[in-house]
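Engineer: Below is the structure, and that's it, no one-letter string:
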């Protein structure tokens, strides 16, 4: 239900802001602002996305948990989509997500709501499929191979 509310509220907010800003500045300056924010946002997303990718690579190289760089990369990607969407409210949220402190705050709030559970076992590997039949194979170098592999069933 809340997603339905978001899909209704955001366009209504954007329409209201377009009417207010367009009435205050006029049509062409309003459209120019929308285009300039999309171009500036794209450049910022590109540079910050490259930084997030470098941090992700470093976390893999150092064998650290890649969760935080992945989350930052996802938020940067989402901010890019918001900045390319015409509107003032989406631009505001998109630019806000490009600020590292805002991303850290959002990630902190997400971590508070997510519970991570892990399961470990001390037992060795056991086949999951009960239809597996163990068998022994030996190389038959003296005889002609019975198949293309040169192996025969004992």
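Structural biologist: Done, it's in. All values derive from a computational prediction rather than experimental measurement.
Engineer: contacts, neighbours, all on C-alpha from now
Structural biologist: OK.
Engineer: Roughly how far does residue 96 sit from residue 109?
Structural biologist: According to CA to CA, to the nearest Å, residue 96 and residue 109 sit 15 Å apart.
Engineer: another structure for you, compare them:
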């Protein structure tokens, strides 16, 4: 029910504003405002969207948290979308979102309402059916400090004999075709 409320109230508000503004400045200037708003919203989305992506990339290159540039970019894109939607109220909201101080207020308000519930990583053990079931390889248990050391094993293998190495095959037939593919070792 609450989700349908904006879709009922918004058109009523927009129609009332069209009537009020149209009566004050005339029909053609009101239509011109809506058309200019749409063109401005398109320009904002095109230009500011690209700049927002550059800000995110710059933040990541400088090893800073990209959350703030991403949030600003998203709010700028929403502002452009609100400017494109025909209506005076939505255009006013879009223009407000283009002001950096207003975006900061919106981000702070949203930050108080959104919380991180938890983070972690998972490991799927070979042959297990469940992911992230608390199965961690030895040395990677939560809370352990390994200083970035990864244990591994290796073995040294000698080169194959010269005829095999040069021809990549020992001359046996493959799959009954009688030919040498040159791609496999036997």
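Structural biologist: Noted; the coordinates are in hand. In this text the structure is predicted, and so the values were computed from the model without any measurement.
Engineer: Residue 96 and residue 109 of the first structure: which is more packed in?
Structural biologist: More crowded of residue 96 of the first structure and residue 109, by other CA atoms under 10 Å: residue 96, with 14 against 11.
Engineer: Return the residues in contact with that one.
Structural biologist: residue 102 (CA atoms under 8 Å, 6 or more residues apart in numbering).
Engineer: Can you tell me what it aligns to in the second structure?
Structural biologist: Using TM-score structural alignment, the partner of residue 96 of the first structure in the second structure is residue 96.
Engineer: Could you check the one helix or strand that match maps to and say which residues are buried?
Structural biologist: Assigned by DSSP states H and E, residue 96 of the second structure belongs to helix 88-97. Within helix 88-97 of the second structure, the residues that count as buried by 16 or more other CA atoms under 10 Å are 88, 89, 90, 91, 94, 95, 97.
Engineer: chain center to that helix, what's the gap?
Structural biologist: On the basis of CA atoms, centre = their mean, to the nearest Å, helix 88-97 of the second structure sits 25 Å off its chain's mean C-alpha point.
Engineer: Show me what the helix or strand just after that helix is packed up against.
Structural biologist: Per DSSP H and E, the first helix or strand lying C-terminal to helix 88-97 of the second structure is helix 100-113. Under the contact criterion of 3 or more CA pairs under 8 Å, 6 or more residues apart in numbering; DSSP states H and E, helix 100-113 of the second structure touches helix 67-84.
Engineer: average distance between the helix it packs on and the first structure?
Structural biologist: Helix 67-84 of the second structure differs from its equivalent in the first structure by a mean of 1.1 Å after superposition (mean CA distance after the TM-score superposition for the first structure).
Engineer: What number of residues are in the vicinity of residue 73 of the first structure?
Structural biologist: A total of 22 residues lie near residue 73 of the first structure under the criterion other CA under 10 Å.
Engineer: quick one: it and residue 45 touch, right?
Structural biologist: No. At 9.7 Å, residue 73 of the first structure does not count as touching residue 45 under the criterion of CA atoms under 8 Å.
Engineer: Quick check: the closest residue to residue 145 of the first structure other than its chain neighbours vs residue 141 of the first structure, distance?
Structural biologist: Sequence neighbours aside, residue 151 is the residue nearest to residue 145 of the first structure in space, at 6.4 Å (criterion: CA to CA, 6 or more residues apart in numbering). Shown here: residue 151 of the first structure relative to residue 141 of the first structure, a distance of 9 Å by CA to CA.
Engineer: Perfect, that will be all.
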